[in-house]
Structure formats: C-alpha cells, structure tokens
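**Student:** Below: sequence and its predicted model.
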Amino acid sequence: MPFPMIPEALLRALTERGYTEPTAVQAAVLEPETRGRDLLVSAQTGSGKTVAFGLAIAPELVGDAERLPQAGAPLALVVAPTRELALQVKAELSWLYAQIGGRVVSCVGGMDPLAERRALGGGAHIVVGTPGRLRDHLERGNLRPEALRAVVLDEADEMLDLGFREELEAILGAAPEDRRTLLFSATVPREIERLARSFQTDALRIEAKGEGGQHGDIEHRAVVVAPQGIERAVVNLLRASDSPRAIVFCSTRAAVARLHGNLTERGFSAVAISGELTQSERSRALQALRDGRAQVCVATDVAARGIDLPDLGLVIHAELPKEPEVMLHRSGRTGRAGRKGVSVLVVPMNRRRMAERLLMGARVQAEWGVPPTADAIRARDAERLAAQARALLEEDPEAEDRAVARILAASHGAEDLAAVLVKVLRAPLPAPEDLAPVEAAPPRRPTYERASGEGEGVWFRINVGRDGRADPRWILPLLCRRGQVRRDEIGRIRILGRETQFEVAPGAASRFAVAARRPDADDPNIRVEPVTGGGRSGPPPGARPRREAPRQRMA
C-alpha cells in the first residue's frame, strides 16, 4: 500500500486527486514509529506537507471509524502564518476529508469575524487559521479547545519571524496537554527548537529529503543587469518564458504597485497581491490567475505565502530577498508536487556579491547569465507565431470564413494574407525591451596580499562583531560595496566582540575612506571608521576569528 496506516476513504480521495505515491515528507510522517508521537518536521515548500500533516493526524481524528462523528468542538487545529496559506490549507484538507464527512472551518484576519463565530458555533472537525484571529476567538470563547486531539503549526519559522510567538504560546497553552503537536517548518532555527521543547513531548525529528538544499524540480538562474535595467529585464524574462503563469517578487508594497502598474501598461495581464489589499481583492486576484484571465502575479513575500497554482512555472526575484530562507520560500512557489519550474534572480551589477551570498546560504547552485535580448525574443516569437498559425490552419473553417477568405484571396496574395494573420497574432504581445550589455558572470578575485616591499595596509573597523553574528562571508561583500574596492584590495579581517577590524591595500585606502563615509541605505546602522594605531589593537597573534552561519546583519 503506497499510503499506509490511513482510512480507506482518504485513500479514495488521494486517488481521485491523482496521488499514486507519497512524497518524501508524506512517506516520512506515515512511518510506523510516528504514530501517536509529536513531530518536528522540516521540509521544503511545495513538498506536499499539507497533505502530509492531514494524513498524519487522521488516526487521532478518525481512529477505526469509517466516518467522523458529528461536528462539534474541533478535533484538530492548524495554525498558518498568512491568510492565503490558511485558506489554501483549508481547501486541501476539505477535499482530503470530504468523503468521511469532515467539516473544515477557517478563521483568518481580514474576514468577517461574526461569520467565523457562526461557523464555529455550527461545529467543526478541523479549524485552520492565522495566529492573531485564532487567539481572538479563543479569548472570546468562540473556539473551544477542550476536544483538540492534534495541533499543527505550519511554517512555524515564518510565524516566529512575523512576531507571533506570544499568540502561538497562548494557543498551545490553551490546548489539552495530551494532544499531539506537529511542527512543520522549512528551517529549524534555535527559536523553533525552543518552541518544540516547551510544547512538545519527546518529539520525533524528521528531515525530509533535500532540506535546505537545492530543490530537484526547480532550475535556478541568476541574470546580471545594469542597476537601472531591472524592470526591463523582468519584461524580457516574462516574454521569453513558456510558462502559463509567473510570479514576480518585490520587497515592498510600493515596489509591487509600481511594477504591477508598469507591466499592465506594457500589455501584460497582471495582478498584484500585497498587504495593502483587502482579502476580497486578494481572492479576486488569485481567481483571475487560476481561471486564466491573468498570467502574471506581482507580490510581496508575506502576501504570496500559500499561493499554489498548478501551472506556475516561473518565479522572478525582481528584488533580491534579504535571507536565503526567503529565497527558498519564494522559489518554492514553483516546482511543486513533481512539476518542473524555473526561479530567476535578477541581480544588479552592484549586488552580485549579495546574490552569491544568498545562493551560498541556501545551498543552491544557479546558472549565471544575462536576461534574454530583444532580438532573441523576436526570434522566439517567430517560431511561436508560426506554430500558432499552423494550428489555426489545421482547423476546419466555417463556411462564412471561407467566403471572406475567397474575396481577400482574389485581391491579395497568399503572403500578404499570411502576414496579416501573423500581425493579428503578434498584436497582444508586449514589446521586448532593449537591455544595456553587462558582464554575464560575477568575477572572482583572490584576497588581497601585500606585494614584496609594499607597506602595511591601512586598518579600518565596523561596529559589528561576534556579538552581532559577524561573518567574513557577508562582511567582505559589504566592504567592497561600501568602499567601492575590489576583493583583492581587502586584506586580513579580524572579528572581535563588538567590532570587526580589516585591512585595506595602501593604494585603495583613500578611495575606500571617502566612499565608506557616505550614507548607505542598505546598511544604515553599520559605521566604518579608521583604526588608530594601525589596527594593532586587534586579537593576539594566532587568534582565530569565530565564523558562524550567515544571517541578517545586526548593528
């Protein structure tokens, strides 16, 4: 049996949905030793984890019965970080439990709380919601936790990043002590481990295949562009793709609104999803994508969580994410459930090192190159339009159409008629953009070493050290960007407790000092200053700087 230990009705639901074999995470949570135990599961987005925890909690909900009992106080609670993800989870669990009489109710911010209260009052087997709204219903007595047999935290790392620790602790604290607790998370940082120790009992740690590494169904690319050419590169990437659906990520609501407006003006059928939209506006945007009225979604990171479009084959990072985990979450919108996808980082020339650091932190190997050129897109269009025209010619025209064709053929040649057909087919296509030429691959240079007879380098410091998780892997690119110097012009780096000292080649020190004093929007709290005394106040000879995993820089 490909899906062991689950009721026959759930097997039928899986078969009707086209499931023949479990994914890695689904197989892992259905192993015999997981039955009845708390689980701490790490798995990539798009790995089928919603169905995984839906199957994992089935023994607690159904037992040996053929159907669920009449809905009353909920038996299971699923907590998700965003409205979109919660509603997506509700939809997945609804079809999974439909054949055994399951009733799934959602409680999410942005929806009518009175309607949710009535739904809870009518009884539910599973409640899915966001942390703030669930806590509110708990405190008002609308959500009764006494019958809960299982609690699932989906994307627990994201909920902690969004500041929901207090809400999660309140929800878990209200649930019965003998319930099962399942934590699903893309990554398992210390915060998640502490949460697990506090609210789980002898949890079984499960790492699905490929955790934290490259997703086998996603092809990662990085394209280098001029700093002012990001938007034009996005246009050409969309035009060159054969994917029916694409999502473009921006970092802020303002950037989403600007790019969405520009893409729409260029002729793309695009929708926007960001935190400033109401839930009904987001739902309409997603429906437009699902029914084909829109092909492109421009979104912020948080707003896009939970979006699951079966034919979304392209993810574009129009703005670089700040953390490797964010990049993996973005990329995970494609390549889902065994389907192939492409994830493209748009990398301004002055952000190459940042992009390299992101890829390294995510353990992703990307193919570096440049965006498609306008000429390449026009050549590709010629092939597509020819194929489209041939497909039309193979159809049997109506008699009225043939009559018009005979009139036109009498006065125009076949080539002219074919040219008009191609022109009509080409008309809806947005025009490709001309891009400034750039170097395709990021240069790699050796670390600075003093030449024979060259004097001691000039020492500087920045106000972040071991206490701020300083790491040479992100410090070196930062120094090159702030000081407008090359890697081979940076020498020794000494990481101390509250500061980091570094050496700059004598010939580049003056240029570095002038450039590094300028305000920096990306790292406004990091200050660069010269070290008095030539930097000899650093660590004792032979001391090694502590190197830790890269993370967000802290002042």
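**Tutor:** Good, I have the coordinates.
**Student:** Going by C-alpha atoms from here, please, whenever you check contacts or count neighbours.
**Tutor:** Noted.
**Student:** Please enumerate the strands of the stretch 451-555 of the chain.
**Tutor:** 458-462, 490-495, 500-504, 528-530 (DSSP state E, counting those that start in this stretch).
**Student:** The first one - contacts with which helices or strands?
**Tutor:** Same thing as strand 458-462. strand 500-504, strand 528-530 (3 or more C-alpha pairs under 8 Å, 6 or more residues apart in numbering; DSSP states H and E).
**Student:** List just the one of the ones you listed that sits closest to Ala86.
**Tutor:** Ala86 sits nearest to strand 500-504 of all the helices and strands packed on strand 458-462, at 43.2 Å, using C-alpha to C-alpha.
**Student:** Okay, one more to line up with it:
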Amino acid sequence: MGFSTTGLHPSLIDAVTEQGYTEPTPIQAATIPAILAGQDIMAGAQTGTGKTAAFALPILQMLSQAPIAGTGRRAIRALVLTPTRELAQQVYKSFVDYGKHSPLQTALVYGGASVNTQMAALAGDVDILVATPGRLLDLIGRGAADLSRVQHLVFDEADRMLDMGFIDEIRRILKPIPAVRQTLLFSATFDAEIFDLSKSLLTNPTLIEVDARNTVASQVEQMVYAVDADRKRELLSYLIGSKNWHQVLVFTRTKQGADELASEMCKDGLKTQSIHGDKSQGARERALEAFREGAIRVLVATDVAARGLDIDQLAYVVNYELPYNAEDYIHRIGRTGRAGGSGIAISLLSPAENYLLEEIETILDSRLPQQWLPGYEPDPTKEVKRPRNASKGAQKKRARERALGQKPGKKPGQQQGRGRR
C-alpha cells in the first residue's frame, strides 16, 4: 500500500518519495485521510513513527487547495506549536521538504534566536507558522504575529507541553485564534491531564491510536543494569568501550549532571559532549551535528534538550538516571527504534531508584527484569538513601492512578517476566 491510498495529491507523494519514503507508517495511514476529511484529531503517536508527516502532508494539501481570502500579504493559516526549539526545527524542515513543489511559505520562530529576524520573516508572506509557545507570545505582544485567520492548529507532543508548564501560554495563544478551526493534538502518552486539555481544544475529535497507549516501540530491547550510583559512570564507559558502541545518547536529570558526566567520560577516552538548556542554541546545534556525523561518540542530554532530536538509526539510549516522571522514560527511549528500526535502551539502576522503576513498569504494564555485570554488582552493605523528592514522585503516581480510576499501587493487567516490548 503506497501513499496514493491516503488521498494525497501526486505532487506531495512525489515530495515524500524524494525523501526516501514509499509506504505510509500506521499513524500516517490512519491519520492523513481523517485530517483531509476535516476532522479534529487526538492521536497517540510515539516519536519515530512518522507523526510529523502525518499532519504536515494533509495540511499542505488543504492549504494548497483552499482559496486565499482577501488581498495583500498572505496570512498565517496553519499554526504548529511544539514544546522545544529542536522539535520546532525538525517540524519546520519537514514542512519545507514536503512542500517544495508548492508555493506555500513556512516560517519558524523559537526562543534563543534573533527576535528581529523572526519579526522580519513574519512581515512577509507566511502560510504556515511553526513555533514554541514562549516566543510566539512575545511576537503576538509585539504585534508581529496575526493568528486571526488560522484554520489549522496543531499541538505536537502535547504531553511534553503540559509537563513543561505551557498551559497558561497555550490559553493566551488561543484567544486570537478563530474558534471555528481544525485542531490536531498529538501526544506520545495519554493521561487525565491530556484528556482534560483535549475537551477544551477539540470538537468531537477522532481518537487514533495505532499502538497500545503509553507503550514503546516493539523493536526496542529494554535492559536494566543494577549498579551502585557511584559506579554508574564506570559501568557506562565499560559497556560503550567493550561493546564498541557508537552514537550513544545518554540521559541525566540535571544540567550540572550532564556536564559532569560528559567531562568524566572524556577522561575515560570517549569523545563526549553535553547539551542542555543553559547551552546556547548554536552550541547545541554544533554538538548535535558532531554527534550525527560521528565526530563525537556520546551525547549526554537532559530531557528538555533532547526533545525533537531526530537522528537516523540511533541504536543506543542510556538512562544514566531514571526520570522522576515515568512518562519521560517513554520519550527518552523513543529516540531509538525509530521508523521500524531496532534499538537498545539501557537503564542504570541504583538501589535508591527502585521506586522509579516501579512507576515506569506501571505505565508500561510490563516488568523489566534487572541484571548486573560481574564486578559491578550493587554492594548490599551500602545504606540506601531515598531522595527527598521520592515522596513527590509517589504522590504524582497515586494522583495519576486516581485520575485513571485505578487502585493506588495496582498494575492493571500486569504480566510477569516480560523484559522486552
């Protein structure tokens, strides 16, 4: 089955083919016809499943076929909101690549870049705007962004926008946008907050889920190594060196932790750089490009900095520290196993993080058996100190369970002994 079955115009199919894609992914096959039919969509889509093309292609087609109202400068008719700069850049590139055979113009605005340059871009013809919430609000306040004729509104990675506290910005951005519009909401995870948000944004939405909710790609092998916290770096360098891994993406919880780990791994002889929110946009882009080209072997990132990273054939993702938010685990390991490829997701588990693993297993509805390497076994005589925010994580877990109608602590449909998904 090719893209012709989705109802796309031949010129768009040609553009997709030029990018190397001949068959739609499941999310594209399910979503593109519904969007072309004008439906509001609430779609569950993991990273690496082709979700950007799932909304970019039909939007390009509908805008190309719709008459442009009025005269003079063309107005913004499609708005795509993303949580991070990296994801915004990725989405923008997709619109440009897929729309190369059309006269439609796409603009990109995000924080950390020249606001004057972005204002100049918006002063010209812009049909599609890809934006992060904070910078877009700034431009609206300056009178540089007119959203009064938006016909298509997309929330990409809506769960991440909520996690990052953008709900107030979203409400303010919605005020100048017409109530009569098509709204598309894409999220890798669904919880009570997402459903509450959808009720205020979408009209009679079609729910599309091509995989079980809150799952990871089946091609990703998930492995957990139990190890003392103070030996994690040693074990990580050993795994990368002994197994000759290249292009390894490592996640830490904090910016300082990312910098410190990158520095120590360089001392181990592994070319490593870190990216996080305190680094300039230019520094982050240079580090990412060096990682893509193989000039550096390991990239250490925080969750926010890694959103939107699009790296072909990334085989290894390592959770140096488990995230406090269990849904972040899905986003992290979604960096590998993309577009049908295979990947390995390693989690280095200290005794104090066991409660975090339990929360991850709850949303996965799967057990992740622990193992250890000889010589790196956790020391049973060491005192385990539970982090101060452990109670916060437990409270969030219980609140999520109550919102979903579950009994606290219960893992519905739990299956024992499953280590891979």
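**Tutor:** Okay, I see it. Only a predicted model underlies this, so the values are computations on that prediction, with no experimental measurement involved.
**Student:** Can you redo the strands of the stretch 451-555 of the first structure as JSON lines, where the extra columns are mean neighbour count and distance to Leu358 of the first structure?
**Tutor:** As requested, those are arranged in JSON lines below (neighbours: other C-alpha atoms under 10 Å; distance: least, C-alpha to C-alpha, whole Å):
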{"stretch": "strand 458-462", "mean neighbour count": "22", "distance to Leu358 of the first structure": "22"}
{"stretch": "strand 490-495", "mean neighbour count": "21", "distance to Leu358 of the first structure": "21"}
{"stretch": "strand 500-504", "mean neighbour count": "24", "distance to Leu358 of the first structure": "22"}
{"stretch": "strand 528-530", "mean neighbour count": "18", "distance to Leu358 of the first structure": "23"}
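**Student:** Now render those as JSON lines, adding distance to Ala115 of the first structure.
**Tutor:** Formatted as JSON lines, these follow (distance: least, C-alpha to C-alpha, whole Å):
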{"stretch": "strand 458-462", "distance to Ala115 of the first structure": "54"}
{"stretch": "strand 490-495", "distance to Ala115 of the first structure": "56"}
{"stretch": "strand 500-504", "distance to Ala115 of the first structure": "56"}
{"stretch": "strand 528-530", "distance to Ala115 of the first structure": "55"}
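**Student:** hang on, Ser198 of the first structure in a helix?
**Tutor:** Yes - under DSSP: H, G, I helix; E, B strand; the rest coil, Ser198 of the first structure falls within a helix.
**Student:** Can you check which of the strands of the stretch 451-555 of the first structure gets nearest to Val420 of the first structure?
**Tutor:** strand 490-495 (60.7 Å).
**Student:** start and end residues in the second structure for the closest one, please.
**Tutor:** Mapping strand 490-495 of the first structure onto the second structure (TM-score structural alignment) gives no aligned residues.
**Student:** Repeat that for stretch 261-280 of the first structure.
**Tutor:** Stretch 261-280 of the first structure covers residues 263-282 of the second structure once aligned (TM-score structural alignment).
**Student:** ok, and what's touching that stretch?
**Tutor:** The contact list for stretch 263-282 of the second structure (C-alpha atoms under 8 Å, 6 or more residues apart in numbering) reads 112-113, 233, 237, 255, 258-259, 262, 283-284, 287, 295-302, 304-306.
**Student:** Looking at those, which are in strands?
**Tutor:** If you go by DSSP state E, the contacts of stretch 263-282 of the second structure have Val298, Leu299, Val300, Ala301 in strands.
**Student:** and which of those residues is nearest Ala120 of the second structure?
**Tutor:** The closest of these, once distances to Ala120 of the second structure are taken by C-alpha to C-alpha, is Ala301, at 32.4 Å.
**Student:** if I look at Ala107 of the second structure, how far off is Arg172 of the second structure?
**Tutor:** Here the criterion is C-alpha to C-alpha, to the nearest Å. By it, Ala107 of the second structure lies 21 Å from Arg172 of the second structure.
**Student:** The two: which has the busier surroundings?
**Tutor:** Ala107 (20 against 13; other C-alpha atoms under 10 Å).
**Student:** in what helix or strand does that one lie?
**Tutor:** strand 106-109 (DSSP states H and E).
**Student:** swap in Ser343 of the first structure?
**Tutor:** Since the elements are taken from DSSP H and E, Ser343 of the first structure ends up inside strand 341-348.
**Student:** Name the residues that touch that strand?
**Tutor:** Under C-alpha under 8 Å, 6+ apart, the answer for strand 341-348 of the first structure is 217-227, 229-230, 233-234, 312-320, 331, 334-335, 355.
**Student:** hmm, back to that, for the next helix or strand after the strand holding Ala107 of the second structure, buried residues please.
**Tutor:** Sequence order places helix 115-122 as the next helix or strand after strand 106-109 of the second structure, per DSSP H and E. Under the neighbour-count criterion of 16 or more other C-alpha atoms under 10 Å, helix 115-122 of the second structure has Gln118, Met119, Ala121, Leu122 buried.
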